[in-house]
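Enquirer: All I have is the shape, not the residue letters:
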């Protein structure tokens, strides 16, 4: 997966769960799918090969489908994502609010990460620090 907006995750020993984090610097393990490129096979795999429990969680929360896609694509490819650095910032001028504006956003995303990793049986996400620069 190649994209412009990256995020990361780490394990919290204290809380005994994975923690979703926004990071603009340093290693990352997730690419937000709103501005990304991915091979069409991963859409097939997402539709037909993803465990049912993950579909149920995504439908119930109406959230975390991008986390599931990152996990699935990295499990299949056996490599981490690639971030493209852009001089232009991505923002939605017409957007007044979204899931990421809710106060529980990071808590929900962290719970999704922990749940999905438990369903997968291991953490398929791979860290990357590769950044390609665009013009």
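Expert: In hand now; what should we look at? Computed from a predicted model, the values in this text were never measured in an experiment. Numbers count the residues shown, from 1 in each chain.
Enquirer: all contacts plus neighbour counts: C-alpha atoms, from now on.
Expert: Will do.
Enquirer: just checking, next helix/strand downstream of the longest helix along the chain?
Expert: What stands out as the longest helix in the chain, according to DSSP state H, is helix 105-120. Using DSSP states H and E, the helix or strand that follows helix 105-120 towards the C-terminus is strand 131-133.
Enquirer: So which elements touch that next one?
Expert: Using 3 or more C-alpha pairs under 8 Å, 6 or more residues apart in numbering; DSSP states H and E as the contact test, the elements touching strand 131-133 are strand 82-85.
Enquirer: now do 10 Å
Expert: strand 2-3, strand 82-85 (3 or more C-alpha pairs under 10 Å, 6 or more residues apart in numbering; DSSP states H and E).
Enquirer: other SSEs contacting the longest helix of the chain?
Expert: Helix 105-120 packs on strand 6-12, strand 17-22, helix 52-61, helix 65-77, going by 3+ C-alpha pairs under 10 Å, 6+ apart.
Enquirer: ok, and here's another one to check against it:
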């Protein structure tokens, strides 16, 4: 249990360190993406595990408090009511807001592979239960802004070089590599 907490602390500490270098962006994990569904003429949402993303879920992310201020004071009450009623989409709205201001994508930090299986299970659940909700939210938010602000990225930042020749005792984020 102690090992797991140390591992978790290292991941959070690394994400915070990255955010300090990019305080205008959302930094975190896991990632999601948007796409244009030409058959339905609307934006779509996907949580498939790929190399490309345009959003980072805010439940495990760092962002500047200025964006929280914009979220609570700039976003129309009707959209906030929609988000509250659905009990979902606040992370999508935050990504829309930050990308609209910065014109840049969020930054994804590495998630260890053992979480991939758990994430893939969540992808199936997300796709079945919330896919329509997320798509509805994305289209409502892009309509409000008048454009799609989300930007795709393939950048991922890793805290360590795996399988390198440096002793694990000399690395700052030792426990991430051990798992």
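Expert: That came through fine. Note that this is a predicted model, so its numbers are computed, not measured.
Enquirer: The longest helix of the first structure vs the second structure - mean distance after superposition?
Expert: If you overlay the two and look at helix 105-120 of the first structure, the average distance to its match in the second structure is 0.8 Å (mean C-alpha distance after the TM-score superposition for the first structure).
Enquirer: what secondary structure does residue 15 of the first structure sit in?
Expert: coil (DSSP: H, G, I helix; E, B strand; the rest coil).
Enquirer: residues near it, how many?
Expert: 8 (other C-alpha atoms under 10 Å).
Enquirer: What's the match for it in the second structure?
Expert: Under the alignment defined by TM-score structural alignment, residue 15 of the first structure corresponds to residue 40 in the second structure.
Enquirer: With residue 46 of the first structure instead?
Expert: Residue 46 of the first structure maps onto residue 71 in the second structure, by TM-score structural alignment.
Enquirer: I am assuming that match contacts residue 83, so please confirm or correct that.
Expert: No: if you go by C-alpha atoms under 10 Å, residue 71 of the second structure and residue 83 don't touch, sitting 11.6 Å apart.
Enquirer: which neighbours do these two share?
Expert: 90, 93 (C-alpha atoms under 10 Å, 6 or more residues apart in numbering).
Enquirer: So the residue nearest to residue 111 of the second structure when sequence neighbours are not counted versus residue 66 of the second structure, what's the distance?
Expert: Distances taken as C-alpha to C-alpha, 6 or more residues apart in numbering put residue 29 closest to residue 111 of the second structure, at 6.9 Å, once the chain neighbours are dropped. Residue 29 of the second structure is 20 Å from residue 66 of the second structure, where distance means C-alpha to C-alpha, to the nearest Å.
Enquirer: More neighbours: these two, which one.
Expert: Each of residue 29 of the second structure and residue 66 has its neighbours counted (other C-alpha under 10 Å); residue 29 has more, 24 against 10.
Enquirer: which residues does the aligned partner of the more buried one in the first structure contact?
Expert: Per TM-score structural alignment, the equivalent position to residue 29 of the second structure in the first structure is residue 4. Taking C-alpha under 10 Å, 6+ apart, we find residue 4 of the first structure in contact with 31-37, 82-86, 89-90, 131-132, 134.
Enquirer: Swap in 6 Å and give it another go.
Expert: Taking C-alpha atoms under 6 Å, 6 or more residues apart in numbering, we find residue 4 of the first structure in contact with 35, 83-84.
Enquirer: Roughly how far does residue 39 of the first structure sit from residue 103 of the first structure?
Expert: 33 Å.
Enquirer: oh, I was asking about residue 84 of the first structure
Expert: 28 Å.
Enquirer: same check, this time on residue 23 of the first structure
Expert: Residue 23 of the first structure is 18 Å from residue 103 of the first structure, by C-alpha to C-alpha.
Enquirer: With residue 21 of the first structure instead?
Expert: For residue 21 of the first structure, the distance to residue 103 of the first structure - C-alpha to C-alpha - is 14 Å.
Enquirer: Look at the two and report which has more neighbours.
Expert: Neighbours of residue 21 of the first structure and residue 103, each counted by other C-alpha under 10 Å, are more numerous for residue 21; the result is 17 against 9.
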